[in-house]
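K.L.:
give the three-dimensional model of this entry:
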Amino acid sequence: MVTRNGERSFHGDSHESGTFSVEENPASRTMTIEDEDHGDGGRRLDSDDKLPSVEMIFKGQVEPSWREQLTIRAFVVSFVLGVLFTFIVMKLNLTTGIIPSLNVSAGLLGFFFLKSWTKLMEKSGLLKQPFTRQENTVIQTCVVATSGIAFSGGFGSYLFGMSSTVAGQSSETNAAQNTKDPSLSWIIGFLFAVSFLGLFSVLPLRKIMIIDYKLTYPSGTATAHLINSFHTPQGAKLAKKQVRTLGKFFSFSFLWGFFQWFFTAGDGCGFVNFPTFGLKAFDNRFYFDFSATYVGVGMICPYLINISVLVGAILSWGLMWPLIKNRKGDWYSSELSESSLHGLQGYRVFISIAMILGDGLYNFIKVLGRTIQGFIKQYKKKEVIPVTERDSPQKVSNSYDDEVRTKLFLKDGIPMWVSFAGYVAIAAVSMGVIPKIFHQMKWYYVLVIYIVAPALAFCNAYGAGLTDWSLASTYGKLAIFAIGAWAGESHGGVLAGLAACGVMMNIVSTASDLMQDFKTGYMTRSSPRSMFFSQIIGTAMGCLISPCVFWLFYKAFKDLGSPESQYPAPYAAVYRSMSILGVEGFGALPDHCLTLCYVFFFGAIIINLIRDTIAKKWAKYIPLPMAMAIPFYLGSYFAIDMCVGSLILFIWGKLNKAKADAFGPAVASGLICGDGIWTLPSSILALAGVQPPICMKFLSRGTNSMVDKFLSS
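P.N.:
Below you'll find the predicted structure:
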């Protein structure tokens, strides 16, 4: 799941108060486009230094114990919302890979459902425990953890990239030993083996990160402010209006998806194939496809993200690909199909990879530099890192809010031995299980990853605290190249690299997510134990829900993963191509592709360097390389949808900025959720063999005349 939080912020990987992550973590806290969670700091709402005391508002309330925060009703609501958001994330994974942060929707809907539940129980005299912000935080954490597995599980990237469907799009050698088709059993086993380790890897560092270093974690902080506001009288009133707005646009989006289904009885049929700008533009993937989902995503993403995606589409599909297509027979064989990685598709995929890697490398070095600076700063302040949580806490703030929050945060400590024992036990099980699932992945490959992973997880969690960037997919790509090259081409290196990516990505991603949750829990006075257990329960639910949802897609849509299908899973091909590149070297590239890759790799670095060195008032007009890279493979149709969403929000803001700020995220969430949940009935209809009754197709005048003559003959 292009989020530069705050700046590249989609909040998450989305509204400008959240983050925008390019692929990497979706459902997590940021918007995601495919890979790294980029951020430029986002809203630095650390404590409440310049705000009125939040905790004074809640001073009269009885704080529930950590066990009381983990209620059955909270997990029932979390399960329902987790299923809903998993469908949304899965659909986005398999279409464009751009995933907005859904934590606002999770917090809002969690508040609405439990508030309604407790009001009903109160009227009937059966209410035993009031609804608190701590319980709301548990729901938010659990839902995000559940739907996050749909992203980190690799269903639209490394995991599906192992399939024969994606492997068939290239002409790699030894394809048989480098493929593994999806199956519910091994997917669930793999996810349970790799999804929990990251939670234990940084658990002992929670006090250091949150209390001693007082890291910002902008997304976690923004989420906490949101939840705190819901539980004030004014916030509850606004939340009720926001939920009502979300419901209206949810219904509209769902019904619009249902209406469109009637006209899709065949390939190339329906509103989704409407040639908005003409048939020639349509052939180059320039059209508006009437997707409520991506209009909603466009309303959440910052304007610069949407413009960057459109610029990338114009550069690639408007200029580069038509020019390279004219070199067919010269640069690549005229006998190759357009989907071959040794033909035009190779330029699309590998140039896109070059931009992603260039952007990822730059931001990795940037975040690493900030991390080192943070360490140096802490050292100069002579703030010694405590060995255990029993050590006396340092005085980090004199504010009332910080005092009461710190007291609770340290009260419900989690013993350090739990972290070490949990990590060693899960690592031992994984080393036995993963080689059974992927025989190409030797146990000592897994051991090396688990030795290195805690240090990388710490760096990622620390960097996310400073900048709101999660670079989990960057670490995953490093594992692809390292393990793939180690295994070698003749020993299934392609599949080993993809499996290693999944192992590394899950560890590093969940580590930063857990710290974000601890920050949210700290600011809502939720127990660290309730945060940890809700994350574990949410992850466990995700390990079951996500594979089942993916399996529904996989069985319902037979062309899943094909470049021309409704669900092309673009990053599956991208990740597999990275693994092929790591194993086979540059010999896998078409002619002149390597030169173009160099140009775009260094171009991405230079663009980022310029953005970070010039004045901010000018930097906001420079496109983001990561966002530009996404349409290189897919086309511009979703970019046009997103720009329409931006235009709607822009006009709304000019007419009434206060309402646009308050209800824009609710409208966007409704559009995304309604269209996303329509996927469930459409999948069921497809499995049942129910076909739409009408095919609405658009033909040129000449083709139409030929069809008429044929039908009349």
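K.L.:
alpha carbons only for contacts and neighbour counts from here, please
P.N.:
OK.
K.L.:
what helix or strand does residue 31 sit in?
P.N.:
Here residue 31 is covered by strand 30-32, with elements defined by DSSP states H and E.
K.L.:
which other helices and strands contact the following helix or strand past that strand?
P.N.:
Sequence order places strand 37-38 as the next helix or strand after strand 30-32, per DSSP H and E. Where contact means 3 or more C-alpha pairs under 8 Å, 6 or more residues apart in numbering; DSSP states H and E, strand 37-38 is packed against strand 19-21.
K.L.:
what distance separates the strand it packs on from the centre of its chain?
P.N.:
8 Å (C-alpha atoms, centre = their mean, to the nearest Å).
K.L.:
one more to put side by side:
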Amino acid sequence: MADVEIEIEEQESEQLYFPEPSERQLTARAVIVGCLVGSIVSCTNIYIGLKIGWAFGASIISAVLGFSIFSLLNRKLSVLETNIAQTSGSAAGYMSSAAGLLAPIPAMMLLGYNFSWYALMMWSVSVAFLGVFFAVPLRRQVIDVDKLRFPTGTATAETILAMYGDAADALAKARVLVIAGICAGLFTLAYHFVPELEQPPIHEWEWVPGVAYLAVAAAWGFKVYLGPSLLGAGFLIGPRVVLSLVGGAILGWGSLGPYCQSMEWAPGPIMAYENGPRGWLLWPGVALMVSEALGSLAFSWKTFVNAFTMPVAKSLDEEQTVSGHIPNSWWIGGLIGGSILAIIITQFVFDIPWYLTLIAIPVSFILSIVAVRSAGETDINPIGGMGKVTQLIFGGIAPGSISTNLMAAAITSAGASQAADMMQDLKTGKMLGAAPRKQFIAQLCGICVGILFAVPVYFIFTKAYELGSEQLPAPAAMAWKAMAVILNEGFGALPPFAEESIIIAGIIGLAIAGLRQIKSIANFVPSGLAMGIAFIVPAYYSLVMFYGLVVWLIWKAIAPAAAQKYNFALASGLIAGEGLMGIVNAGLTIVGIHAFGDIQLRIRELLQYLGLQ
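P.N.:
Prediction:
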């Protein structure tokens, strides 16, 4: 009993809220609203992730909207119910990333592989659940013993408590989010029919002075683009990352691209991957992304050491001494079941031998430990870096097999994504006095519902638009594909002088990772990841996020209180509005509706098909 009393005292030292024993927690309404909000975020993450390679979390938005919806209905959620809403919402929101729909799966499709929707559903379930089961035995060490901060989890707990202190504030934020979403959605629908709204053809306006120069710049991607989601992203990702994107775009598309074309290293059309500057710029861009990610991992060697010295589990009896904890039988049984399912799916869908998947799972568990500690200490989950480590490992274990290389790394990225996400949620729960067992159930519900939304939306976008096109550049997938190709075919597969560019970019990426370790200058060191992405996506994607940053800075200067209060809500609304309406636009593209006149034509065809005309 003494050990139990000590553990309870440690838990209370971090708690901000002490619920009544009878307070409602795991309720159907909390789970449902969280799953729905999180699934919306997951769908928008597919849209924005296939454009710029980033995904945004759903914890705070699920908490705010869940609280606000039921407050408007005069059926207010309890604090612990709101925590369940954010837990299930967070799990659903990250399914776009955990299921590999932003990197490994599109990378496989870029290499010519095709998958059925049900196979992708089963794959998503197996790998996402693995991450949750990886996280459970780590909870006591990183949260109760090490007391890692987990900044997103901490911020979510504080946000939830703030809403109960000032409900009007939460409702105001929700109102801003919804209005921004509606406006962004209407604009997105409008530019489907009038593309000039999204990309005003300024370079074609003959009366503009210097229009000839604008036309040349536009050919290299420096043109006006007004996508609401990326404009909103510019509000959120901060000056350092945005300026790194702009700097990368200028260096890549404004300097290196024209130079490599003039030297005939890439003599083809500007946007051609096969023999054009776009295909050449891919390699230094990927080198920047990979080297900085791996360098950051190397410089975080203490995280590795701490991870490997952690006890991975308590005994079953000890785990169940404190009410509400997750029994070992749950996560061990789930881990065995998820592993078996992953082995079957990778064998029959991706032609990966069962024993290689059996190797990939423990490797993924080890790297998930590192990801969890990294998220706890820095709020950064190095999913890309974890995946690249696995790609390097399997480049040696299974040389010559691109599918094995990619999908083994996909297991790692899924594990890292869901394990760190769940730990953020458990940190929130710890601060609010929630029962981990009930959060565990909510997490599993969020995963299942998130998959039902994310996989179909992924198929809608990839059927409507070509992966690797200007509409869906898929920069993260390009990086994964490039890494697999190099490990499989060697440097001989590269275009002229790309090998030298990789070496130089790799050195720069390592230097950036090193400089980021110096706290006094860390905020002024550019992001190698952002610069690498700017080499891969068209330049105007970087520019529109710069527009967002400028708007945010002006807003902050004019009304600092309002900017601080509504920044996240406004940005989230812009991202969600375009993302959701983007699904509608993709559907219109699939059925061939590109102009208002096409609507009448399709209705007539439908009536004829039904025999009504």
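K.L.:
where in structure 2 does the strand holding residue 31 of structure 1 fall?
P.N.:
Strand 30-32 of structure 1 lines up with nothing in structure 2 when matched by TM-score structural alignment.
K.L.:
helices or strands up against that strand?
P.N.:
Against strand 30-32 of structure 1 (3+ C-alpha pairs under 8 Å, 6+ apart) you get strand 19-21.
K.L.:
now the equivalent of residue 225 of structure 2 over in structure 1: closest residue in space, sequence neighbours ignored.
P.N.:
Taking TM-score structural alignment, the alignment pairs residue 225 of structure 2 with residue 289 from structure 1. Nearest residue to residue 289 of structure 1, sequence neighbours excluded (C-alpha to C-alpha, 6 or more residues apart in numbering): residue 272, at 4.2 Å.
K.L.:
matching the one you found against structure 2, which residue comes up?
P.N.:
Aligned partner of residue 272 of structure 1 by TM-score structural alignment: residue 199.
K.L.:
is that match in a helix, a strand, or coil?
P.N.:
What DSSP: H, G, I helix; E, B strand; the rest coil gives for residue 199 of structure 2 is coil.
K.L.:
okay, now it: neighbour count?
P.N.:
The number of residues packed near residue 199 of structure 2 is 15, by other C-alpha atoms under 10 Å.
K.L.:
cool, and residue 508 of structure 2?
P.N.:
Counted with other C-alpha under 10 Å, residues neighbouring residue 508 of structure 2 total 17.
K.L.:
map it onto structure 1.
P.N.:
By TM-score structural alignment, residue 508 of structure 2 lines up with residue 603.
K.L.:
now the host helix or strand of that match: buried residues?
P.N.:
With elements taken from DSSP H and E, the one containing residue 603 of structure 1 is helix 593-613. By neighbour count on 16 or more other C-alpha atoms under 10 Å, the buried set for helix 593-613 of structure 1 is 593-594, 597, 600-608, 611.
K.L.:
that one: what's the following helix or strand?
P.N.:
helix 616-619.
K.L.:
buried set for that next one?
P.N.:
For helix 616-619 of structure 1, the neighbour count (16+ other C-alpha under 10 Å) marks residue 619 as buried.
K.L.:
returning to what we had before: now the residue nearest to residue 289 of structure 1: how far from residue 560 of structure 1?
P.N.:
To residue 560 of structure 1, residue 272 of structure 1 is 17 Å away according to C-alpha to C-alpha, to the nearest Å.
K.L.:
residue 682 of structure 1 too?
P.N.:
14 Å.
K.L.:
more neighbours, these two?
P.N.:
Using other C-alpha under 10 Å, the more surrounded residue of residue 682 of structure 1 and residue 560 is residue 560, with 21 against 18.
K.L.:
counterpart of the more buried one over in structure 2?
P.N.:
With TM-score structural alignment as the criterion, residue 560 of structure 1 lines up with residue 466 in structure 2.
K.L.:
find the nearest non-adjacent residue to that match, please.
P.N.:
residue 472 (6.7 Å).
K.L.:
again, but for residue 187 of structure 1
P.N.:
Nearest residue to residue 187 of structure 1, sequence neighbours excluded (C-alpha to C-alpha, 6+ apart): residue 547, at 6.6 Å.
K.L.:
give me the neighbour count for that neighbour.
P.N.:
Number of residues near residue 547 of structure 1 (other C-alpha under 10 Å) recorded here: 25.
K.L.:
and it, what helix or strand is that in?
P.N.:
Going by DSSP H and E, residue 547 of structure 1 is in helix 528-556.
K.L.:
read off where the helix or strand hosting residue 229 of structure 1 ends up in structure 2.
P.N.:
Using DSSP H and E, residue 229 of structure 1 sits within helix 218-230. The alignment of helix 218-230 of structure 1 onto structure 2 (TM-score structural alignment) covers residues 151-163.
K.L.:
list the contacts of that stretch.
P.N.:
17, 59-60, 63-64, 79, 82-83, 169-170, 376, 378-379, 424-429, 431-432 (C-alpha atoms under 8 Å, 6 or more residues apart in numbering).
K.L.:
mean per-residue distance, that stretch to structure 1?
P.N.:
Averaged over the aligned pairs, stretch 151-163 of structure 2 sits 1.1 Å from structure 1 after superposition, using mean C-alpha distance after the TM-score superposition for structure 1.
K.L.:
any idea how far that stretch is from the chain center?
P.N.:
With C-alpha atoms, centre = their mean, you get 20 Å for stretch 151-163 of structure 2.
K.L.:
ok, now stretch 467-487 of structure 1?
P.N.:
16 Å.
K.L.:
enumerate the positions of that stretch that are buried.
P.N.:
Within stretch 467-487 of structure 1, the residues that count as buried by 16+ other C-alpha under 10 Å are 467-487.
K.L.:
just stretch 339-347 of structure 1 next, same as before
P.N.:
By 16+ other C-alpha under 10 Å, the buried positions in stretch 339-347 of structure 1 come out as 339, 341, 342, 343, 344, 345, 346, 347.
K.L.:
please apply the same query to stretch 554-563 of structure 1.
P.N.:
Buried, per 16+ other C-alpha under 10 Å, within stretch 554-563 of structure 1: 554, 556, 557, 560, 561, 562, 563.
K.L.:
also stretch 155-163 of structure 2?
P.N.:
Judged by neighbour count using 16+ other C-alpha under 10 Å, the buried positions of stretch 155-163 of structure 2 are 155, 156, 157, 158, 159, 160, 161, 163.
K.L.:
how close does the third one sit to residue 79 of structure 2?
P.N.:
Same thing as residue 157 of structure 2. 10 Å.
K.L.:
no further questions, thank you.
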